[in-house]
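Asks: Quick one: sequence plus predicted model below, questions after.
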Amino acid sequence: MAYSHHPEALDSVEEVRRAVATQLGTIRRDAGLTGLELAERCGWHASKRSRIENARTRPSDEDIRAWCRACGADEQIPDLIASSRHADSMYREWKLVHSRGLKKAQDSVVPLYLRTEHMRVYCSNVIPGLVQTAGYATALLSSIASFENVANDAEEAAIARVARSEIIYDARRRFALLIEEDVLYFRFGDADVMSRQLAYLLSVMTLPNVSLGVIPRTAVREMWTLEGFVIYDNIQVQVETLSADMNIKRPGEVTVYQRAFSKLSQMAVHGSAARALIHEALGTLG
């Protein structure tokens, strides 16, 4: 999770929702219905029709069905529901996602992992989930559950996270990971947990399909510290803020994150220099 707001991604979500509302308005007008007539056919108060058509209220799946049926446009129901659900998937509040269980949240991204061949990850505040140990993940997920006041199934969720991360050993896939040096010092768990976590980073670095870069504290910044994000192939970007998980698929925005990752990568050290920074952090654990 990260700690910044992302108005551009929210704008993308709103654009999709406005497009659905606009299409619903077009369907109503094509049917020759006034707003009041549509509301009456659906059994709604007139204000509900207005809120939906002006994108102030997100229509439920049943609202879309009722609207289209009232207009004799049943054939448009599947596409409109799919578009509305897509907007929901673009912006998901963590508390709502985690209210169904931390483990379920981990399992939900497995299909995305499996269809990704090239994953690029930037983290400014925690070790990337892809390379977390069970102990570190348990400590981190426990703190999330406590902060969000949701049921704490952190141990089961950590096991699920480690299991899905086994994909990193698939030599057919490529992984590029970037972390800020401070991440090596942010403690989740006790000294033993952190020691095992940092040692695991050193182990992962030996994999031929994995690139791990560390951006030194002393690096001259060509790119400021950002919220954590993951680029899946060149198709989708997942951005994690304190309150929500945002999934971006608009090509122009994906390109922005690709450029940012490239600049961050140029500031990072890799290989022996990165290992030296990890060993230095290990040395502070006693």
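Replies: Looks like it arrived, so ask away. Numbers count the residues shown, from 1 in each chain.

Asks: switch to C-alpha atoms for all contacts and neighbour counts from now on
Replies: Fine.

Asks: what helix or strand does residue 116 sit in?
Replies: According to DSSP states H and E, residue 116 maps onto no helix or strand at all.

Asks: That one: neighbour count?
Replies: A count of neighbours around residue 116, defined by other Cα atoms under 10 Å, yields 18.

Asks: Now do the SS call for the spatially most central residue of the chain.
Replies: Nearest residue to the geometric centre of the chain (Cα atoms, centre = their mean): residue 238, 3.5 Å. With DSSP: H, G, I helix; E, B strand; the rest coil as the basis, residue 238 sits in strand.

Asks: correct me, but it touches residue 245?
Replies: Yes - when contacts are counted by Cα atoms under 8 Å, residue 238 is listed as touching residue 245 (7.0 Å).

Asks: sorry, back to before: how much space between the residue lying closest to the residue nearest to the centre of the chain once chain neighbours are set aside and residue 264?
Replies: Setting aside the residues directly before and after it, residue 238 is nearest to residue 247 in space (Cα to Cα, 6 or more residues apart in numbering), at 4.6 Å. Here residue 247 is placed at a distance of 21 Å from residue 264 (Cα to Cα, to the nearest Å).

Asks: Equivalent analysis for residue 217, please.
Replies: Separation of residue 217 from residue 264 (Cα to Cα) stands at 13 Å.

Asks: These two: which has the busier surroundings?
Replies: More crowded of residue 217 and residue 264, by other Cα under 10 Å: residue 264, with 23 against 11.

Asks: is it fair to say the more buried one lies in a helix?
Replies: Yes - with three-state DSSP as the criterion, residue 264 is assigned to a helix.

Asks: Next one for the comparison:
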Amino acid sequence: MPRSASSSVQQARQLLADRLRELVKEAGLDGKDLAALCGWHPSKVSRISTGKTQPSEDDIRAWCAACGAESQTEDLIASLRAVEGMWVSWCRMERAGLRRAQESVQPLFERTRWFRAYSSWLVPGLLQTYGYTEAVLRAVQRRRVPVDDVADAVAVRMERQRVLTQGQRRFAFLVEESVLRNGYGDADTQAEQLERLHALAEGELPNVALGVVPARLERVRMPVEGFWIYDKSQVNVELVSGHLTVTQPSEIAMYADTFAALADMAVYGTRARVLITKARDALV
């Protein structure tokens, strides 16, 4: 991914690079010494130590061995894996199928108590009906996943919805009005999904707030990707090429501010139900 895509990822890479550079200094070596001990070109050491190139696990093992710091190898490899986990391409995340990709986020949902989600293109997963989820995941599978385990993936996502009613959790969902007419599945599937949203807008679950951001000619709409905010600790963003995890406080605050601005534009309760009803009636 481009290094500028998220300062959270860049900062984590730089922290790892800084620690590797410190090991060289603590060992009384310089870059040329380390390169010779590892059998590398000096430019490789320079790229890794400045954060321009991300090391592999084998690179870290060789680096630590050359610096006489084998005891730190596993901790540094764990740091590398954490960095890699901040940005995951869809190809990598879904190579074993959609079920495993769905299961991988379950611990995050279990530990979160305050959820905020904005979607400009589909109904958020926790609010989806079975049929709508099946239509969404089938579309994903056909586009980019060779393994067909859609039925299992749907079951995992449906089971995850228990977090809506278990524990002391709060949820705030914002969807663009266009989401109400996005066309996943057939008319019956769409109608069932809209009925579900109508019930939520009516207050079916007191811990769930649903807002619809109306389409307005005078609205100045900046491009904003769909995102989820988990408590105040993490933001997940789904991009065209992959899945981004944001953990830097300043970036989390930016998403929180964006969510607040969108929430101010949204309508709730009766006004939201009017928009949902219009979308449902348009299916006839």
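Replies: Happy to help now that I have it. Note that the structure is predicted; figures quoted are calculated from it, not measured.

Asks: Show me the strands in the stretch 101-250 of structure 2, by range?
Replies: Taking DSSP state E, counting those that start in this stretch, the strands of the stretch 101-250 of structure 2 run over residues 114-119, 170-176, 208-213, 227-230, 234-238, 242-246.

Asks: Would you reformat those strands as TSV and include distance to residue 107 of structure 2?
Replies: What follows is the strands of the stretch 101-250 of structure 2, written out as TSV (distance: least, Cα to Cα, whole Å):
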stretch	distance to residue 107 of structure 2
strand 114-119	14
strand 170-176	17
strand 208-213	20
strand 227-230	12
strand 234-238	13
strand 242-246	15
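
Asks: Those: which one's closest to residue 52 of structure 2?
Replies: strand 242-246 (19.3 Å; Cα to Cα).

Asks: What is the corresponding segment of structure 1 for the closest one?
Replies: Under TM-score structural alignment, the match for strand 242-246 of structure 2 in structure 1 covers residues 244-248.

Asks: with structure 2 superposed, average distance for the matching stretch?
Replies: When structure 2 is overlaid, stretch 244-248 of structure 1 sits 0.9 Å from its aligned residues on average, using mean Cα distance after the TM-score superposition for structure 1.

Asks: Now that stretch: buried residues?
Replies: Neighbour counts over stretch 244-248 of structure 1 (16 or more other Cα atoms under 10 Å) mark 244-248 as buried.

Asks: just stretch 185-196 of structure 2 next, same as before
Replies: Buried residues in stretch 185-196 of structure 2 (16+ other Cα under 10 Å): 185, 189-196.

Asks: Now do that stretch: which range of structure 1 does it align onto?
Replies: Going by TM-score structural alignment: stretch 185-196 of structure 2 matches residues 189-200.

Asks: Residue 103 of structure 1 matches what in structure 2?
Replies: Under TM-score structural alignment, residue 103 of structure 1 pairs with residue 99 in structure 2.

Asks: quick one: which helix or strand includes that match?
Replies: Using DSSP H and E, residue 99 of structure 2 falls in helix 98-104.

Asks: And that helix, what does it pack against?
Replies: The elements that helix 98-104 of structure 2 packs onto, with contact taken as 3 or more Cα pairs under 8 Å, 6 or more residues apart in numbering; DSSP states H and E, are helix 150-160.

Asks: just how off-centre is the helix it packs on within its chain?
Replies: Remark: helix 150-160 of structure 2 is offset 18 Å from the chain centroid, using Cα atoms, centre = their mean, to the nearest Å.

Asks: Check stretch 116-133 of structure 1 too.
Replies: Mean C-alpha position of stretch 116-133 of structure 1 versus that of the full chain (Cα atoms, centre = their mean) differs by 12 Å.

Asks: same thing with stretch 188-204 of structure 2?
Replies: How far stretch 188-204 of structure 2 lies from its chain's middle: 25 Å, per Cα atoms, centre = their mean.

Asks: same question, stretch 223-231 of structure 2
Replies: Centroid separation between stretch 223-231 of structure 2 and its chain, computed with Cα atoms, centre = their mean, is 8 Å.

Asks: For it, list every residue counted as buried.
Replies: Buried residues in stretch 223-231 of structure 2, counted by 16+ other Cα under 10 Å: 226-230.

Asks: Any chance of TSV for the residues you listed, columns distance to residue 284 of structure 2?
Replies: Shown next, in TSV, are the buried residues of stretch 223-231 of structure 2 (distance: Cα to Cα, whole Å):
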residue	distance to residue 284 of structure 2
226	29
227	32
228	33
229	36
230	38
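
Asks: Just give the nearest non-adjacent residue to the match of residue 103 of structure 1, would you?
Replies: Using Cα to Cα, 6+ apart, the closest residue to residue 99 of structure 2 is residue 153 (3.9 Å).

Asks: corresponding residue for that neighbour in structure 1?
Replies: Under the alignment (TM-score structural alignment), residue 153 of structure 2 maps onto residue 157 of structure 1.

Asks: Show me what the longest helix along structure 1 is in contact with.
Replies: Ranked by residue count under DSSP state H, the longest helix found in structure 1 is helix 7-30. Helix 7-30 of structure 1 has contacts (Cα atoms under 8 Å, 6 or more residues apart in numbering) with 34-35, 38, 52-55, 58, 67-68, 71, 73, 80, 83-84, 87-88, 90-91, 246-248, 250.

Asks: Give me the mean deviation of it from structure 2.
Replies: Aligned to structure 2 and superposed, helix 7-30 of structure 1 gives a mean residue distance of 2.5 Å (mean Cα distance after the TM-score superposition for structure 1).

Asks: aligned partner of residue 209 of structure 2 in structure 1?
Replies: Aligned counterpart of residue 209 of structure 2 in structure 1: residue 211 (TM-score structural alignment).

Asks: Would you map the helices across the stretch 51-200 of structure 2?
Replies: For the stretch 51-200 of structure 2, the helices defined by DSSP state H, counting those that start in this stretch occupy 57-66, 73-86, 90-93, 98-104, 106-111, 130-144, 150-160, 187-201.
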